[in-house]
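Undergrad: following is a predicted model, sequence given first.
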Amino acid sequence: MNDKIIFRLIAAVSVVVFVVVCILQAKLITFFPEGAIVPSWVYFLPKLNAILNGTCSILLLVSLYQIKKRNIQAHKAINIVTFILSSMFLVSYIIFHATGIKTTYGGEGLIRYIYYFILITHIILAAVVLPLVLLSFYSGLRMNVLRHRKLVRWSYPIWLYVTVTGVIVYVMISPFYTF
């Protein structure tokens, strides 16, 4: 496949994921009608997502360490695992939000503003980082080092921020889960 096709595919995947997440967040569509019984395993997904995000955060730091040591094979292997775990997160996230389960943050005062600041920046940057990660990943696999380095200057810190704040959001909202 040539680069043009890959770039179009990355753009299409990024737009589709963004639209699906927006629809699910707005609760415009749910896969379970009102009053339907949601399978019990679905309630574990937010915790799984936090575990996946936390693991990705650690792996991203280890990946940086490995590339600084010029251990390209370890760097590449770690990034493949991180990419797979992030993909699992995305699927899990979509499944959970497709159920229509709602949780409202109940903190008050300054902590409420902090929570929403973290949540909003997390959501915006998660949308921004997907095409950057896909392009970085593709460039790295193709060993296009110059392009990979240019992209990673942006994608790496954003991806790390998104994974870390994903865990923080979970820790902050989980006491308010009603399931």
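TA: The structure has been received and is ready for your questions. All of these numbers come straight from a predicted model, not from anything done at the bench.
Undergrad: contacts, neighbours, all on C-alpha from now
TA: Fine.
Undergrad: for this protein, what spans make up the strands?
TA: Remark: strands of the chain are absent; assignment by DSSP state E.
Undergrad: helices along that one, start to end?
TA: For the chain, helices defined by DSSP state H occupy the ranges 3-25, 45-68, 72-98, 110-141, 145-173.
Undergrad: from the middle of its chain, how far away would the second one be?
TA: Averaging C-alpha positions (Cα atoms, centre = their mean, to the nearest Å) puts helix 45-68 11 Å from its chain's average.
Undergrad: and that helix, what does it pack against?
TA: helix 72-98, helix 145-173 (3 or more Cα pairs under 8 Å, 6 or more residues apart in numbering; DSSP states H and E).
Undergrad: would you mind telling me which of the ones you listed is nearest His122?
TA: helix 145-173 (5.4 Å; Cα to Cα).
Undergrad: what about Val81, distance to Val13?
TA: Note on Val81: its distance to Val13, by Cα to Cα, to the nearest Å, is 20 Å.
Undergrad: typed the wrong thing, it's Pro157
TA: Counting by Cα to Cα - Pro157 and Val13 are separated by 21 Å.
Undergrad: got another one to weigh against that:
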Amino acid sequence: MKTTLRNSDRVAIPVIIGLSVAVPVIVLILMLLPERYNIFGADAITFPLFHAVLNFATAILLIIGYFFMSIKNYIQHRNTMIAAFGLSVIFLVSYVLSKISNEPVPYGGEGILRYVYFFILITHIVLSAVIVPLVLFTMYRGLSGQYDKHAKVARWTFPVWLYVAITGVLVFLFMMPYY
């Protein structure tokens, strides 16, 4: 069994590392595009609203998945976390499309709310990059039956992923008046 896991690690770990580097780089490049191509003809609020809904649903699924894990219902835990991962993948694809489609909208708030917004935004962005390898390693370890390793990385993944999901909703709420 250990030989099989090591062999799968030889493939999975480089793929996880490659995706963990590629995803933030691609998003950064798309944010710097000199021209946008609104391929769906979407209003400025369409993508952000969809992203907020996905982030909210992901946060709910993460909490439910944590609950299932805490009561040792591992099948429901696995299914719920796979659903949260699926929503995150849909979010990522949609986010990439939104960066191609719409110009960035500047935040127009003032005073203390401006500082609160930028603190939330900056921590959200930084942790969004950090969460990619955490989620991928957590999913891989759990689905490949490496439960001890899964539990060790999941202790870090869960709070960071939940924070990113919740702050994604908060960023939308802060920005909603400016779309």
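TA: Good, I have the coordinates. Note that the coordinates shown come from a computational prediction; the quantities given were computed from them, not determined experimentally.
Undergrad: TM-score for this pair?
TA: The TM-score (TM-score structural alignment, normalised by the length of structure 1) is 0.91; 173 aligned residues with a Cα RMSD of 1.6 Å.
Undergrad: redo the helices of structure 1 as a markdown table? Include mean neighbour count.
TA: Listed next are the helices of structure 1 as a markdown table, based on neighbours: other Cα atoms under 10 Å:
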| stretch | mean neighbour count |
| --- | --- |
| helix 3-25 | 14 |
| helix 45-68 | 18 |
| helix 72-98 | 17 |
| helix 110-141 | 17 |
| helix 145-173 | 18 |
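Undergrad: make CSV out of these and add distance to Phe32 of structure 1.
TA: Shown next, in CSV, are the helices of structure 1 (distance: least, Cα to Cα, whole Å):
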stretch, distance to Phe32 of structure 1
helix 3-25, 12
helix 45-68, 16
helix 72-98, 8
helix 110-141, 24
helix 145-173, 23
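Undergrad: so which of the ones you listed is nearest Thr104 of structure 1?
TA: helix 145-173 (7.7 Å).
Undergrad: next, the angle helix 74-101 makes with the helix or strand where Thr4 of structure 2 lies.
TA: In the assignment (DSSP states H and E), Thr4 of structure 2 maps to helix 2-31. Helix 2-31 of structure 2 and helix 74-101 are oriented at 30 degrees to each other (axes from the mean of the first three to the mean of the last three Cα atoms, to 10 degrees).
Undergrad: quick one: helix 2-31 of structure 2 to helix 112-143, angle?
TA: Using the same axes, to 10 degrees: helix 2-31 of structure 2 against helix 112-143 is 150 degrees.
Undergrad: how far away is Gln73 of structure 1 from Thr99 of structure 1?
TA: Applying Cα to Cα, the value for Gln73 of structure 1 to Thr99 of structure 1 is 40 Å.
Undergrad: His150 of structure 2 maps to what in structure 1?
TA: Taking TM-score structural alignment, the alignment pairs His150 of structure 2 with His148 from structure 1.
Undergrad: and that match, how far from Ile173 of structure 1?
TA: 35 Å.
Undergrad: please apply the same query to Lys76 of structure 1.
TA: Per Cα to Cα, Lys76 of structure 1 is found 34 Å from Ile173 of structure 1.
Undergrad: what does Val17 of structure 1 give?
TA: Here Val17 of structure 1 is placed at a distance of 23 Å from Ile173 of structure 1 (Cα to Cα).
Undergrad: want to throw the helices and strands packed on helix 45-68 of structure 1 into TSV with distance to Asn2 of structure 1?
TA: Output for the helices and strands packed on helix 45-68 of structure 1, formatted as TSV (distance: least, Cα to Cα, whole Å):
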stretch	distance to Asn2 of structure 1
helix 72-98	21
helix 145-173	15
